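Participant: what shape does this take:
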Amino acid sequence: MSLQEVLERLAIHLPDDMMEALHVHSKEREGRNVQLQLMNEQELAEGIKWMGQIEVFKHIVPLWTDDHSNYVGIYVEGPLAYKLCYISHEETDLSPAYRSAFSLIAELEQNPALEWEQLRKDYPSGEDISTEQLAEDIRCMNELRALLEKDSPVDDDVRCQHLYSLMAITPTCELDSLLPYLDDEDMYVQERACVLLGHHGYEPATELLKEVVKHGSPNGKLAARKALSMIRSKQMAKH
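Facilitator: As a prediction, the model looks like this:
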């Protein structure tokens, strides 16, 4: 049974050009020493089955594995449809890392032996994204916000993963929208807001980050210190 047949049997649809790209990618990687390998039909069917039983995974289909119980999955429904995330066996973070399967395939073709952590990701994005990509990211942001408001109150784990995704795809011109999450009651959300604002070197967050250092959650305090250090480093690099 082919990848396409497994997906069709489970009523999961991927665009035809994406299916063709995955088919070619699979053939090219057969027998090669690679860190990420497309799953075979049995692995795929089993992965879809167990993930479908867990709320935070229900819109994700695993496609690649590193044979260490880590996966790369594709969103097949919702605001993040066709974006890719990493499914770690250690810590759950389902925020998008790639805009599409095409993007990851291109990166893997250039760097077949690299592990996931070493690959260049699409998200968080920099200032060099196209007008079309910016519009797409803002659309996803708005749809995720609407989803959170519509389903409120939502399961804490689901809310956390939605916000992880929302923050990951936030473009640099919209970073101000992340500032309220520095005061979020969920310490993991607060921590992630600190991490991303530090990653972007977002100077307007400096005073709020200092407040998190003083009064935040244990996770937030540590992340805020690191974020302030990153912001200072980026400031120094400019001069």
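
Participant: please count neighbours and contacts with C-alpha atoms only from this point.
Facilitator: Fine.

Participant: please enumerate the helices of the chain.
Facilitator: Using DSSP state H, the helices found in the chain span residues 3-9, 16-29, 41-51, 101-110, 131-150, 156-169, 187-199, 206-215, 218-238.

Participant: could these be laid out in JSON lines, adding distance to residue 84 and mean neighbour count?
Facilitator: Shown next, in JSON lines, are these (distance: least, CA to CA, whole Å; neighbours: other CA atoms under 10 Å):
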{"stretch": "helix 3-9", "distance to residue 84": "17", "mean neighbour count": "15"}
{"stretch": "helix 16-29", "distance to residue 84": "13", "mean neighbour count": "14"}
{"stretch": "helix 41-51", "distance to residue 84": "15", "mean neighbour count": "16"}
{"stretch": "helix 101-110", "distance to residue 84": "7", "mean neighbour count": "16"}
{"stretch": "helix 131-150", "distance to residue 84": "14", "mean neighbour count": "15"}
{"stretch": "helix 156-169", "distance to residue 84": "11", "mean neighbour count": "20"}
{"stretch": "helix 187-199", "distance to residue 84": "19", "mean neighbour count": "23"}
{"stretch": "helix 206-215", "distance to residue 84": "30", "mean neighbour count": "17"}
{"stretch": "helix 218-238", "distance to residue 84": "25", "mean neighbour count": "18"}
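
Participant: one more, so I can put them side by side:
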Amino acid sequence: MLSAQPPNVEGALGTVKRTIRDGQRASEMMTRLRALFSKRAVTADAVDLVEAANDVIELLRAELRKKRIVLRLETADNLPTAIGDRVQLQQVVLNLLLNAMEAMNGIDDRSRQMLVKIERDDGDHVRLAVTDSGEGIAPQHADRLFDAFFTTKREGLGIGLSVSRCIIERHGGRLWATSNERFGATFSFSIPCRAERMAAADGSADKGLQLRSDIQQIVSDP
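Facilitator: Got it, this is the predicted structure:
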């Protein structure tokens, strides 16, 4: 705009104002999300993580085919049920799958492979890991992956991983990422099978409301 002759000063100022406004809105949105999570207790229900993950995978089947991604699901035998809010946990799985899909968008020199693995972790935890064959994690980005509004993508607000970590920590678990030896990255979370472990992390044994509609409203508020 400013390089035009004559310079479009009014247009440039408008762009600056929109950028500032969008930044303020994003900051306010994250503040409200954090407040929401801090006030609401997590619903402590028995969740079959394999079944929950399968439901999310089925929702993405068409998109996976469109992007030429081959997804494989591996599950251990006799897995215990996890404890938590099914909808929130499915939101995390969805975020991790979408993140893996986006990481493989520009991959054309090798097959696009995704592995979802669910197994027991440390006795009283269940772990779900999503491995992709994408570009991997750049060293300079490793410490910022879960920061709110950090993104290397052209589109999106960069809150998916941050919100996912918040959800998992509220379930008494942890979410982390590692680079693969050859290609891509693996994002994993581990959550308790015992309700008392989650209740201790949550600070309350009371059942909370599901957050999906609340989060959608916060994101869509002007």
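
Participant: overlay them and tell me the TM-score.
Facilitator: After superposition, the two chains reach a TM-score of 0.24 (TM-score structural alignment, normalised by the length of the second structure), with 104 aligned residues with a CA RMSD of 6.5 Å.

Participant: re earlier: distance to residue 63 of the first structure added to the helices of the first structure, as JSON lines?
Facilitator: Formatted as JSON lines, the helices of the first structure follow (distance: least, CA to CA, whole Å):
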{"stretch": "helix 3-9", "distance to residue 63 of the first structure": "9"}
{"stretch": "helix 16-29", "distance to residue 63 of the first structure": "9"}
{"stretch": "helix 41-51", "distance to residue 63 of the first structure": "7"}
{"stretch": "helix 101-110", "distance to residue 63 of the first structure": "10"}
{"stretch": "helix 131-150", "distance to residue 63 of the first structure": "22"}
{"stretch": "helix 156-169", "distance to residue 63 of the first structure": "19"}
{"stretch": "helix 187-199", "distance to residue 63 of the first structure": "26"}
{"stretch": "helix 206-215", "distance to residue 63 of the first structure": "38"}
{"stretch": "helix 218-238", "distance to residue 63 of the first structure": "32"}
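
Participant: what's the closest of these to residue 74 of the first structure?
Facilitator: helix 101-110 (7.7 Å; CA to CA).

Participant: so after the longest helix seen in the second structure, what's the next helix or strand?
Facilitator: For the second structure, the longest helix by residue count, based on DSSP H, is helix 9-39. Per DSSP states H and E, helix 9-39 of the second structure leads on to strand 45-47 as the next helix or strand towards the C-terminus.

Participant: mind listing what's buried along whatever helix or strand comes next after that following strand?
Facilitator: From strand 45-47 of the second structure onward toward the C-terminus, using DSSP H and E, the following helix or strand is helix 49-59. Buried positions in helix 49-59 of the second structure, judged by neighbour count with 16 or more other CA atoms under 10 Å: 49, 50, 52, 53, 56, 57.

Participant: what's helix 49-59 of the second structure packed up against?
Facilitator: In this structure, helix 49-59 of the second structure packs against helix 86-103, with contacts taken as 3 or more CA pairs under 8 Å, 6 or more residues apart in numbering; DSSP states H and E.

Participant: the helix it packs on vs helix 49-59, what angle?
Facilitator: With axes from the mean of the first three to the mean of the last three CA atoms, to 10 degrees as the basis, helix 86-103 of the second structure and helix 49-59 are set at 50 degrees to each other.

Participant: for helix 86-103 of the second structure, which positions count as buried?
Facilitator: 86, 88-97, 99-103.

Participant: out of these, which comes closest to residue 165 of the second structure?
Facilitator: residue 92 (8.2 Å).

Participant: does the closest one touch residue 162 like I think?
Facilitator: No. Using CA atoms under 8 Å as the test, residue 92 of the second structure is too far from residue 162 to be in contact (10.1 Å).

Participant: what's the closest of the buried residues of helix 86-103 of the second structure to residue 216 of the second structure?
Facilitator: residue 91 (11.7 Å).

Participant: how close does that closest one get to residue 52 of the second structure?
Facilitator: As judged by CA to CA, to the nearest Å, residue 91 of the second structure and residue 52 of the second structure stand 10 Å apart.

Participant: can you say which helix or strand has residue 129 of the second structure in it?
Facilitator: strand 125-132.

Participant: quick one, the next helix or strand along the chain from that strand and helix 9-39 angle?
Facilitator: Proceeding N to C from strand 125-132 of the second structure, the next assigned helix or strand is helix 160-170, under DSSP H and E. Orientation check (the same axes, to 10 degrees): helix 160-170 of the second structure against helix 9-39 gives 10 degrees.

Participant: what's helix 160-170 of the second structure packed up against?
Facilitator: Against helix 160-170 of the second structure (3+ CA pairs under 8 Å, 6+ apart) you get helix 9-39, helix 86-103, strand 174-179, strand 185-192, helix 195-202.

Participant: how many other residues sit next to residue 66 of the second structure?
Facilitator: 9 (other CA atoms under 10 Å).

Participant: who are the contact partners of it?
Facilitator: If you count contacts by CA atoms under 8 Å, 6 or more residues apart in numbering, residue 66 of the second structure has none.

Participant: ok, now how distant is it from residue 112 of the second structure?
Facilitator: Distance from residue 66 of the second structure to residue 112 of the second structure, by CA to CA: 12 Å.

Participant: now residue 198 of the second structure
Facilitator: 36 Å.

Participant: ok, those two, which is more surrounded?
Facilitator: Taking other CA under 10 Å, residue 198 of the second structure and residue 112 do not tie; residue 198 has more neighbours (26 against 23).

Participant: thinking that one is in contact with residue 170, fair?
Facilitator: Yes. Taking CA under 8 Å as the definition, residue 198 of the second structure is a contact partner of residue 170 at 7.5 Å.

Participant: so residue 86 of the second structure sits against residue 52, correct?
Facilitator: Yes. Applying CA under 8 Å, one finds residue 86 of the second structure in contact with residue 52, separated by 7.1 Å.

Participant: list the buried residues of the longest helix of the second structure.
Facilitator: Under 16+ other CA under 10 Å, the buried positions of helix 9-39 of the second structure are 26, 29, 30, 33, 37.

Participant: check which helices and strands that helix sits against.
Facilitator: helix 160-170, helix 212-220.
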